[in-house]
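Chemist: can't give you the sequence, but here's the structure:
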């Protein structure tokens, strides 16, 4: 991870705040069933948009998928007259299924994730015995981003930061003055993401978060999840770099790496696995595509027994 990438991301935020590019318009869609915030981000001048971390509704008890959450995004995009250029995944989520293939079919756009997804595919391809037909090269995605890569959203400049720790493949997208950090960090009163999944590392997570928090304080943070911290009645998913530096209960300024790692490690030992981790990872490591139907025409998801 390069200092040049961080400097570029900081410059994007500063240029946007200075009015040298349009500020992106951001619409959140919160799925209470999975506590996930998805976003449509667009340039107000050209109406070019990106969709970040979409949700495919899934009922684990019945095995049924539905598209209500995704259809709400489709309706908004069509109503606002937006053109979708990008479908952005911050990482291979373990708590919800991605709706990216459905949205791509309906709205177009290129599907992107971090290049380190190949390591996630290798690890979980073995766990689910996915076979040689499951490519472990990221080819399910249209673009694999590296740290410091850039792209345009109309007249809004965007850049990518690799922020591993929660998983090896986590990215933060800096689009104008808006930062989408995925699961690395939550609202200041709730703290930070777990780091005990395969390939996770609390040391890496701390360094990734401190890297994010070195961006300009005015940068707007749009978080992927909220679980309502004790004493807070409403869900929230927008904050700032400055608010996190001042008040994040796990990683505010002054918390050193050793203290964070000790806290994160102890806390992670007490956490149950996400309810949808088995279906979510199987689908999301495939770019949101469901497994191919078997000869009887039915698709199946696997649950490895006594393996994790």
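Modeler: Everything's here; your move. Since we're looking at a predicted model, the values are computed, not measured.

Chemist: only C-alpha atoms for contact and neighbour calcs from this point on.
Modeler: Fine.

Chemist: Would you agree residue 58 is in contact with residue 68?
Modeler: No: with contact defined as Cα atoms under 8 Å, residue 58 and residue 68 do not form a contacting pair (10.2 Å).

Chemist: here comes the other one, which I'd like you to weigh against the first:
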């Protein structure tokens, strides 16, 4: 099973791949040995390059944007309660921030990075011991990349915080142009493949360690247990917003206030996060 470069002028495909066994004629694109050429999505482990795949060409960034998150006022418990164990109010505030105007005219793929990791919806960016938490999630429109912020507050106020986010925006795969499947320019050193869909002078997302890579989770980042959640970053950092001291009791307003509190409502599971990969932009 050798490493094969194929370019097919009728099918308009170009690919570098490992053969899928030895079945069929080597020059037959539909032979089982050439299955990665015809159906790359089903044989990603054998693909080094295929013109049908989206290699996530960078349109904007990496761009650093600093957001000044406002302070959050303290919350209060139910009126007349005595011996209150704690207050958690969610959400206390909701704010939108524009991070970057991309102007592509369509909703693009993108990444927003904080503290070295690509953020996931609800990623905490400010966590205090009594449960005060500031969370963010990123979204895109046809013109901008935005950050949505909300907070969980307690009976204590939360100070303002400045956070820097890195934004990367990817453009849609380019439409083929011309008829040349492979071209090397010895003067500029630029390699062009698949009728211009790939050029070596463009920037693409890379999976590679070293430099300043960003952690990207390949699976789940949030777990639910005991009525609350644990967040685990791609780098293994763990966040839990409900403190171990938080408990609850239920009583009628006419009943005495001597009922005991229940057990801790903090996370009690064992979720350790998912595997991750380091990505970077040259």
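Modeler: That came through fine. This one's a predicted model, so the numbers in the text were calculated from it and none came from an experiment.

Chemist: Please state their TM-score.
Modeler: Once the chains are laid over each other, their TM-score by TM-score structural alignment, normalised by the length of structure 2 reads 0.21; 98 aligned residues with a Cα RMSD of 6.2 Å.

Chemist: Comparing residue 58 and residue 68 of structure 1, which shows the higher neighbour count?
Modeler: Shown here are residue 58 of structure 1 and residue 68; by other Cα atoms under 10 Å, residue 58 has more neighbours (19 against 12).

Chemist: tell me the secondary structure for that one?
Modeler: strand (DSSP: H, G, I helix; E, B strand; the rest coil).

Chemist: What is the neighbour count of the nearest residue to it once chain neighbours are set aside?
Modeler: Nearest residue to residue 58 of structure 1, sequence neighbours excluded (Cα to Cα, 6 or more residues apart in numbering): residue 65, at 4.5 Å. By other Cα under 10 Å, 12 other residues sit near residue 65 of structure 1.

Chemist: What of residue 72 of structure 1?
Modeler: Each residue near residue 72 of structure 1 was counted by other Cα under 10 Å, and the total is 11.

Chemist: Residue 31 of structure 1 too?
Modeler: Neighbourhood size, residue 31 of structure 1 [other Cα under 10 Å]: 18.

Chemist: Tell me, how many residues neighbour the closest residue to it other than its chain neighbours?
Modeler: Of all residues not flanking residue 31 of structure 1 in the chain, residue 37 sits nearest, at 6.3 Å (Cα to Cα, 6+ apart). Residue 37 of structure 1 has 25 neighbours, counted by other Cα under 10 Å.

Chemist: wait, doesn't residue 37 of structure 1 sit right on residue 29?
Modeler: Yes: the pair residue 37 of structure 1 / residue 29 is scored as a contact, 5.6 Å apart, by Cα under 8 Å.

Chemist: secondary structure element for residue 37 of structure 2?
Modeler: helix 35-38 (DSSP states H and E).

Chemist: Which neighbouring elements make contact with whichever helix or strand comes after that helix?
Modeler: Sequence-wise, the next helix or strand downstream of helix 35-38 of structure 2 (DSSP H and E) is strand 47-50. Judged by 3 or more Cα pairs under 8 Å, 6 or more residues apart in numbering; DSSP states H and E, the packing partners of strand 47-50 of structure 2 are strand 13-18.

Chemist: what about residue 207 of structure 2, how many neighbours?
Modeler: For residue 207 of structure 2, the neighbour count with other Cα under 10 Å is 13.

Chemist: I misspoke; the intended subject was residue 222 of structure 2.
Modeler: For residue 222 of structure 2, the count of nearby residues is 20 (other Cα under 10 Å).

Chemist: Point out the other elements, helices or strands, that the longest helix along structure 1 touches.
Modeler: Determined from DSSP state H, the single longest helix within structure 1 is helix 3-17. Judged by 3+ Cα pairs under 8 Å, 6+ apart, helix 3-17 of structure 1 is in contact with strand 156-162, strand 171-175.

Chemist: Would you mind giving those strands as a markdown table with distance to residue 240 of structure 1 and mean neighbour count added?
Modeler: Formatted as a markdown table, the helices and strands packed on helix 3-17 of structure 1 follow (distance: least, Cα to Cα, whole Å; neighbours: other Cα atoms under 10 Å):
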| stretch | distance to residue 240 of structure 1 | mean neighbour count |
| --- | --- | --- |
| strand 156-162 | 17 | 25 |
| strand 171-175 | 13 | 26 |
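
Chemist: Now distance to residue 278 of structure 1 too, for those, in a markdown table please.
Modeler: Converted to a markdown table, the helices and strands packed on helix 3-17 of structure 1 look like this (distance: least, Cα to Cα, whole Å):
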| stretch | distance to residue 278 of structure 1 |
| --- | --- |
| strand 156-162 | 25 |
| strand 171-175 | 22 |
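
Chemist: Of all the ones you listed, which one is nearest residue 257 of structure 1?
Modeler: Using Cα to Cα as the measure, strand 156-162 is the one of these that comes nearest residue 257 of structure 1, at 18.7 Å.

Chemist: relative to helix 3-17, how tilted is that closest one?
Modeler: Orientation check (axes from the mean of the first three to the mean of the last three Cα atoms, to 10 degrees): strand 156-162 of structure 1 against helix 3-17 gives 150 degrees.

Chemist: Also compute the angle for strand 156-162 of structure 1 relative to strand 171-175, please.
Modeler: Counting by the same axes, to 10 degrees, strand 156-162 of structure 1 lies at 160 degrees to strand 171-175.

Chemist: Show me what strand 156-162 of structure 1 is packed against.
Modeler: Applying 3+ Cα pairs under 8 Å, 6+ apart, one finds that strand 156-162 of structure 1 makes contact with helix 3-17, strand 150-153, strand 171-175.
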